[in-house]
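Undergrad: generate coordinates for the sequence data below:
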Amino acid sequence: MKKIFLSALVLLVVMSCKDKNNEPEKFLFDSSGNINHVSVVVDNDLWNGSVGEAIREVLTQTIYGLPQDEPMFTLSQIPPSVFSGFVTKNRTILKIQMNENPGMDIKENVYAKPQKVITIFGKSKLDVVDVISQNAEKIVDTFRAMEISERQRQMAKSPHNYANKIKEKLRLTIQFPSIYDLAKNEDNLFWFRKDITTGHAHIMIYDLPYEALKRNDSTVNQIIKIRDSIGQAYFKGRLDETVDVNGNKISSFMVTEDAYTPFHIETIVDNKPAYETKGIWELTNDFMGGPFINYTIEDKVNKRWVGVEGFVFAPSVEKRNYMLELESIIKSVKIE
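TA: Now for the predicted structure:
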């Protein structure tokens, strides 16, 4: 009787581990690796030559919108001969495969999950370099999408308990972790902050009347003007309202730094038109500043604009991963 029960249990497990094609699913370990880290599987001689240069040109390009130069990704080169075991579990992998017809292949969950593996094929070095160059944007977008998705997955493990209040007031949902503290909830604005190693990270959520922003050649200037007015109203500096040596009252608040031209593109968030703006913020009459990323989303159904912004103050340390987290939070927005 025990043998019959055991056999039935084994059969049930096997049947439950089938994919859509009725084939047994391969058991995969959880992927690993630091955020924004890519394993590059390529022979040493290729890595030290034109192929490696092409890879680094694409994946270590400087991120726009940060005070200091920081690469898009950190790379680890792994010769194919040692690509086995634990090293295959990295979340993002780029492989170079020679003596094949030129092309590119993108697969999910090959050695672990979640995982993206991009393979570049070519009969010669020139073939490989050409394929990398022609698909540069797609390679970057694939790996960045994976990192944003992974950061969202990690943050979902400890959701913030203020989510329902945001939903009630702004008719939207947004996912961010409970480690963020509420800094201000006033009018139609929510502001949360998180202490980090050498400073703090912030997320602001608000909405605007539909007529507050018009689509024309000055849209980016309008967005900057709006964020500066919000900064003046809500984000005050340490010296604000204090008196200087001459007895004058100091006014200190957040503004967009004039010397750094903001990056601005049209994009999509929650299947809705949106503007993405990146730049540097600073405090008037103070020495604080850092990068910001702002998404202004058009909500035609509710005749309004939804603004979500993340910004960081983290002097003397890299800010790339902090900004990725804020972008991941912003891109989790779902408008009702």
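Undergrad: every contact and neighbour count from this point should use C-alpha atoms.
TA: Noted.
Undergrad: separation between Ile4 and Val10?
TA: 10 Å (C-alpha to C-alpha, to the nearest Å).
Undergrad: one more, so I can put them side by side:
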Amino acid sequence: MRKANFFFGLLLLLFCLSCTSNEKQSDLRLPEAHGKINTISVIMDDVLWNGEIGDTLRKKLAAPVDGLQDEEPLFTINQYSPKIFDASVKNSRTLIVVSKSDIPQFKHVENQYAFPQNVFYISGYTSSEIIRTIELHANTLVSSLKYYEIIENQRLNAITPFNDKSIKEAFGITLQLPNTFQYAIRNKDFCWLKKDVPSGNLNLLLYKIPFSSFSENDNLAQKIIDIRDSVGRKYVKGLYNNAGMITEESYAPYFQKIRLDHKTTYETRGTWELENGFMNGPFLNYVIEDPTNQCYLIADGFVYNPSSAKRDFVFELEAIIKSIHFLK
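TA: The predicted model follows:
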């Protein structure tokens, strides 16, 4: 009886491994998906796109990104008619297919035409029904698109990884950082990583503060800004008047509580500036609870790119920060 159970278990294991292997081989046979980060291909009839349905979809997918001085959309949208839904479009990394059908539907399919790929289907019998479906599932759609774009950005970063040995030793974490970054400042409890781009730079600060830095009576959002400004004044200086980086007061920061690597995290987005200077740009700040070491890890990303769009640079920093994993 024991032998029979053993062989049955072995056969079940082999079957499962075979299924997994077949799925992987199937994915490998698919063409490679293409598409820039935060770019979506929308497949829908021109009449629907130019009407109320298109307006509703654009309102959800092209809403302004929080924390940027200039208005930039969440996603760049390329619309195609179903009549030209050929291989070049089908192999897009992210597809949204909107059409009329007998029943309302919101469906997500992975790797249908290419790999890695996400296809979202939205349909309804009438225009009103399609709009209701979009409204009903808009939050799920946007959060799913953001999630998969973060995953893709992290995948790209991992292709040419940065040697993060010093970061592991100083902060007890790993993160998906591309080797296009380099250290601007590195010491025992603080590091500043910088990446140059044609018209500016991307920056990431990492440092720790003790749990005692916050008290129950603190205005948490304001306290985080105060800590951020004190670190900016100390380390991030202007070239001419030695002015430090602070949070710009004319733009109210966005503040929310999230989970990062299963830890309570406080996310703040806003705009930075140099005191008595003209340099400024967007930032995103994450205060991550580290109960094991009785401290908070702070990851602060900021962009200086005065002559170009900033959305994708901020998103790259977000993908890096959200790849943080605490070592045991």
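Undergrad: ok, back up a step: between Ile4 and Val10 of the first structure, which one's more packed in?
TA: Val10 (11 against 8; other C-alpha atoms under 10 Å).
Undergrad: which ones are touching Leu61 of the second structure?
TA: Pro73, Leu74, Phe75, Ile77, Val142 (C-alpha atoms under 8 Å, 6 or more residues apart in numbering).
Undergrad: and the two most separated of these?
TA: Ile77 and Val142 (12.9 Å; C-alpha to C-alpha).
Undergrad: between these two, point out the one with more neighbours.
TA: Neighbour count, other C-alpha under 10 Å: between Ile77 of the second structure and Val142, Ile77 has more, with 17 against 14.
Undergrad: in the stretch 201-328 of the second structure, what residue spans correspond to strands?
TA: Using DSSP state E, counting those that start in this stretch, the strands found in the stretch 201-328 of the second structure span residues 245-247, 254-260, 263-274, 280-290, 295-304, 325-326.
Undergrad: okay, the second one sits on what stretch of the first structure?
TA: Which is strand 254-260 of the second structure. Matched against the first structure by TM-score structural alignment, strand 254-260 of the second structure falls on residues 263-269.
Undergrad: what are the contacting residues of the matching stretch?
TA: Counting by C-alpha under 8 Å, 6+ apart, 64-65, 220, 273-279, 297, 331, 333 sit against stretch 263-269 of the first structure.
Undergrad: equivalent analysis for stretch 20-38 of the second structure, please.
TA: Residues contacting stretch 20-38 of the second structure (C-alpha under 8 Å, 6+ apart): 74-76, 91-94, 111, 113-117, 146, 149, 152-153, 312.
Undergrad: now, of those residues, which are buried?
TA: The neighbour-count criterion (16 or more other C-alpha atoms under 10 Å) marks 74-76, 91-94, 111, 113-117, 146, 149, 152-153 among these as buried.
Undergrad: take these and keep only those in strands.
TA: Thr76, Thr94 (DSSP state E).
Undergrad: which one of the contacts of stretch 263-269 of the first structure is nearest to Thr198 of the first structure?
TA: Nearest to Thr198 of the first structure among the contacts of stretch 263-269 of the first structure, with distances taken as C-alpha to C-alpha, is Gly65, at 19.3 Å.
Undergrad: how many other residues sit next to the equivalent of the closest one over in the second structure?
TA: For Gly65 of the first structure, the aligned position in the second structure is occupied by Gly67, per TM-score structural alignment. Look at Gly67 of the second structure: counted by other C-alpha under 10 Å, it has 21 neighbours.
Undergrad: ok, Gly67 of the second structure to Val314 of the second structure distance?
TA: 10 Å.
Undergrad: where do the contact lists of those two overlap?
TA: Pro282, Phe283.
Undergrad: what stretch of the second structure does stretch 318-330 of the first structure fall on?
TA: Using TM-score structural alignment, stretch 318-330 of the first structure pairs with 309-321 in the second structure.
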